[in-house]
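[1] test case, fold it:
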Amino acid sequence: MTEKVRVSWALGDHEIEYRWVLEEAPAGRILVFLHEGLGSVSLWRDFPDRLCRALGVRGLVFSRWGYGASSPRRPWERWGPDFMHHQALDFLPNFFRALGVEPGRERLWFYGHSDGGSIALIYAAHYPEGLEGLVLAAPHVLVEEVTLESIRKARQAYLEGDLKPRLARHHQDPDSAFFGWCDAWLDPAFRTWDIRPLLPRVRVPVLAIQGYEDEYGTMLQIEEIARLAPRVELVKLHGCGHSPHRDQPEAVIEAVRQFFQAEGWARQDQG
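    Okay, the predicted model is just below:
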């Protein structure tokens, strides 16, 4: 069951859909799930529940503005190349405040998928207080042509194929979700988007996961993270595309469990 909270931030006042996972877990740590460019609470399916049970930690799942059952983006509103910076540096602190989450009092981990992984990195570079670590699945740190080509194909599938009705099962306004993401990435100004200069400032441990068959990015993305950030472990998965938690959930859960255990607090069993 999801709830909603009103978040006031630089881009407006928005109702944000969210849900807590494994609320009976010990207080003090929260695993925050940051979805991909077309994601939502419902598109995670049961993965947050499975991962939080494996770790014995409370989770927080939400749909960003424009997605799921959160306030939709109005048709004339456009997200610029800095939209992920807005999410990381303005929205997230205000979202946490609206929920009564205090980084530092609560120790945070992020599980960021795709754009969500990029948002996690931007946040970590600027707000280290209370942050213990990151799990990044298919994150982006620079723009590759393979990414843009796949987004162009997705746009054609949305306009001419069955992508729109499929997304409508997870977003109250699928146009809001799709074109907010698609138009931002395909904006010519986005080609120079590059967050690699921030990576040396990410001091927390990072687990970066990438599939060899990812149609939206290559191994360069996580290899650049490992080259530039000080504490990075890589997991490269065969037979895995852009959504490791859907393509290989057991492998991802086990990799995260071992990573958290190495940091000294994840429980030994998988729940």
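[2] hey, let's count contacts and neighbours off CA atoms from now on
    Will do.
[3] all strands of the stretch 51-200 of the chain, in order?
    Per DSSP state E, counting those that start in this stretch, the stretch 51-200 of the chain carries strands over the ranges 58-62, 107-113, 131-137.
[4] the shortest one - contacts with which helices or strands?
    So that's strand 58-62. Using 3 or more CA pairs under 8 Å, 6 or more residues apart in numbering; DSSP states H and E, the elements in contact with strand 58-62 are strand 12-21, strand 29-34, helix 47-55.
[5] what sits up against that strand?
    16-27, 29-34, 40-41, 48-49, 52 (CA atoms under 8 Å, 6 or more residues apart in numbering).
[6] please indicate which of those residues are buried?
    Neighbour counting with 16 or more other CA atoms under 10 Å marks 16-18, 20-22, 25, 29-34, 40-41, 48-49, 52 as buried within the contacts of strand 58-62.
[7] residue 196 against residue 142, yeah?
    Yes - at 7.2 Å, residue 196 counts as touching residue 142 under the criterion of CA atoms under 8 Å.
[8] how about the helices and strands packed on strand 58-62, which one is nearest residue 186?
    strand 29-34 (21.5 Å; CA to CA).
[9] give me the neighbour count for residue 263.
    Residues contacting residue 263 under the criterion other CA atoms under 10 Å number 12.
[10] just the helices in the stretch 151-271 of the chain please.
    163-168, 174-186, 220-228, 244-247, 249-262 (DSSP state H, counting those that start in this stretch).
[11] let's see this one next, to set against the first:
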Amino acid sequence: MTDLQTPGILSHDHWIEHPLGRIFARSWTPSNATAASRSDTPIVLFHDSLGCVELWRDFPANLSAATGRRAIAYDRLGFGKSDARTGRPALDFVAEEATAYFPIVREQLGFQRFIALGHSVGGGMAIHCAAAFTADCEALITESAQVFPEDRTLESIAVAKEQFKDETQIGRLAKYHGDKARWVLEAWTESWLHPDFASWSLAPVLPSVSCPVLALQGIHDEYGSTCHPEMIGQLSAGPSQVEILPDTYHVPHRENPGTVLNLVSEFLDSLR
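    Model (predicted):
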């Protein structure tokens, strides 16, 4: 169907059958794409801890328009329109996305090569996917990704946990996650604030990322200092570009969309 917010972009909804439940996905493609551009490697978006396809809003469609590529986003199991999960995620849930879920998404949506773009914890998942599938990942783009549980990160999550004691806040989350909203919140707060999660780090994973990397972060990000994109750039094995965005907080693609789209487009154009 035609995307109403972004003229010239066609969107299509998909359902992915996973042994643990159905996963919802949506793809966006330029309507005037040539046969050659339709075969371009798609950009796969990995959402943040409270996110889902709908919360990307118009960014995937605008990303598709700006780059001329297909963009794909999916709701992780337990989020958005995807089926509910029964228990809390294991503490290795960031790595688990690359082993237990993303391979089935790739298989059922029919793509092998990909460009990974992840926001916040989705950036960590994108890093794991780039490291796990080095032959197929053409590029990695992280946005506000955390490399380890920094004090600033944990303090902001603890503040958010207190704020969500207000049922109005849960109601806003339920708009996107339905009756899974409480699970979504606790999957975030109780995982990151768990004492055993303190040792989690992407530092051992990043040297396995051999593709070109673009690491984006807002200078005022309340969930992490600039040490995170700097570590991503320094520890990745391939060529890297780190961009710290002025007047920007934790959600650059919403707070500063024009700059993000330009940086991503220029980065991907340089790969061609």
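[12] closest one to residue 147 of the first structure among the helices of the stretch 151-271 of the first structure?
    Closest of these to residue 147 of the first structure is helix 174-186, at 9.0 Å (criterion: CA to CA).
[13] turn the strands of the stretch 51-200 of the first structure into JSON lines, columns for mean neighbour count.
    Converted to JSON lines, the strands of the stretch 51-200 of the first structure look like this (neighbours: other CA atoms under 10 Å):
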{"stretch": "strand 58-62", "mean neighbour count": "23"}
{"stretch": "strand 107-113", "mean neighbour count": "23"}
{"stretch": "strand 131-137", "mean neighbour count": "25"}
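[14] in JSON lines: those, plus distance to residue 149 of the first structure.
    Output for these, formatted as JSON lines (distance: least, CA to CA, whole Å):
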{"stretch": "strand 58-62", "distance to residue 149 of the first structure": "28"}
{"stretch": "strand 107-113", "distance to residue 149 of the first structure": "19"}
{"stretch": "strand 131-137", "distance to residue 149 of the first structure": "20"}
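[15] how about those strands, which one is nearest residue 120 of the first structure?
    Per CA to CA, nearest to residue 120 of the first structure of the strands of the stretch 51-200 of the first structure: strand 107-113, 6.1 Å.
[16] what is the closest one packed up against?
    In terms of contacts (3+ CA pairs under 8 Å, 6+ apart), strand 107-113 of the first structure is packed against strand 29-34, helix 115-126, strand 131-137.
[17] tell me which residues of the second one are tucked away?
    Pointing back at helix 115-126 of the first structure there. 115, 116, 117, 118, 119, 120, 121, 122, 123, 124, 125.
[18] can I get these in CSV with distance to residue 133 of the first structure?
    As requested, the buried residues of helix 115-126 of the first structure are arranged in CSV below (distance: CA to CA, whole Å):
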residue, distance to residue 133 of the first structure
115, 17
116, 14
117, 12
118, 14
119, 13
120, 10
121, 10
122, 13
123, 11
124, 9
125, 12
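[19] report the aligned residue range of the first structure for stretch 223-236 of the second structure.
    Alignment of stretch 223-236 of the second structure against the first structure: residues 216-229, by TM-score structural alignment.
[20] ok, residues contacting the matching stretch?
    138-142, 144, 146-148, 150-151, 196, 199-203, 208-212, 232-234, 236, 242.
[21] ok, 6 Å please
    140, 141, 147, 199, 200, 202, 232 (CA atoms under 6 Å, 6 or more residues apart in numbering).
[22] about what we covered before: and the helices of the stretch 151-271 of the first structure, which is most packed in?
    Compared across the helices of the stretch 151-271 of the first structure, helix 174-186 shows the largest average neighbour count, a mean of 21 (mean count of other CA atoms under 10 Å).
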